[in-house]
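**Student:** sequence-free structure coming up:
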């Protein structure tokens, strides 16, 4: 599998874990804070098992700024899906506009000048 595809696939998977670690507990507001912190750390462990190899594999095919940009675009994409499907929150025009501006930033990072 090409390094770029493997990197992006691992980053997508890691972001699913990261998003649940950071925001999944919001549906469990009655759970004690220490409990949700420990559960989040446990979930984040799996995020790191995917994220660290993704960056290690991808570095060289991508530079560090490109890896970070890929990560941020994936993060926002995964979060948007998570927010709508899991948290049942809607995305407004302002969210779409903000995400579009971030995607425009990705263009500048990857464009050969």
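**Tutor:** On my side now, so go ahead. Remember, predicted model here, so these are calculated numbers, not experimental data.
**Student:** going forward, measure contacts between C-alpha atoms and count neighbours the same way
**Tutor:** OK.
**Student:** who touches residue 50 in this structure?
**Tutor:** The contact partners of residue 50, taken as C-alpha atoms under 8 Å, 6 or more residues apart in numbering, are 10, 11, 13, 14.
**Student:** for the helix or strand hosting it, which positions count as buried?
**Tutor:** Element membership of residue 50 [criterion: DSSP states H and E] is helix 33-58. Neighbour counts over helix 33-58 (16 or more other C-alpha atoms under 10 Å) mark 36, 40, 43-48, 50-51, 54-55, 57-58 as buried.
**Student:** put this beside the first:
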């Protein structure tokens, strides 16, 4: 159960982080946000990222073997990276219509999934 909770929190945290890192690139399309300076954009992104930390830190503690979770540190990191790429891919395809999924992207994603498999292999 701790593994599922950890993964769920990682998905949520990566959603906030993706919004913090890349969401501001769509500000030009939002009324009232189109002329913000870089300091304002950084502060807004930082505020969004705060929620990421409120989810990421518990996700890692709950999932980490030394705190009673099922995952090693390396397993947690590889899981997080695959979640991060997956969340980013969904975000990019939904909000940035100029981005297109190509065969090399699919192959790269498959290789990441293979990395998850390998990191769990004894």
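**Tutor:** That came through, no problem. Quick caveat: nothing in here was measured; it's all calculated off a predicted structure.
**Student:** And the TM-score between these chains?
**Tutor:** The TM-score (TM-score structural alignment, normalised by the length of structure 1) is 0.93; 111 aligned residues with a C-alpha RMSD of 1.1 Å.
**Student:** just to revisit the earlier point, I would like the range of structure 2 that aligns with the helix holding residue 50 of structure 1, please.
**Tutor:** The aligned range for helix 33-58 of structure 1 in structure 2 is 38-63, by TM-score structural alignment.
**Student:** So what's the gap between the matching stretch and the chain middle?
**Tutor:** 11 Å (C-alpha atoms, centre = their mean, to the nearest Å).
**Student:** That one vs structure 1, average offset?
**Tutor:** Relative to the matching residues in structure 1, stretch 38-63 of structure 2 has an average distance of 0.4 Å after the fit, by mean C-alpha distance after the TM-score superposition for structure 1.
**Student:** now the helices for structure 1?
**Tutor:** 3-23, 33-58, 64-85, 93-110 (DSSP state H).
**Student:** most neighbours per residue, which of those helices?
**Tutor:** helix 3-23 (a mean of 20; mean count of other C-alpha atoms under 10 Å).
**Student:** Nearest spatial neighbour of the residue most central in space within structure 1, chain-adjacent residues omitted?
**Tutor:** In structure 1, the residue lying closest to the centroid (C-alpha atoms, centre = their mean) is residue 75, at 2.5 Å. Leaving aside its sequence neighbours, residue 75 of structure 1 sits nearest to residue 15 (C-alpha to C-alpha, 6 or more residues apart in numbering; 5.9 Å).
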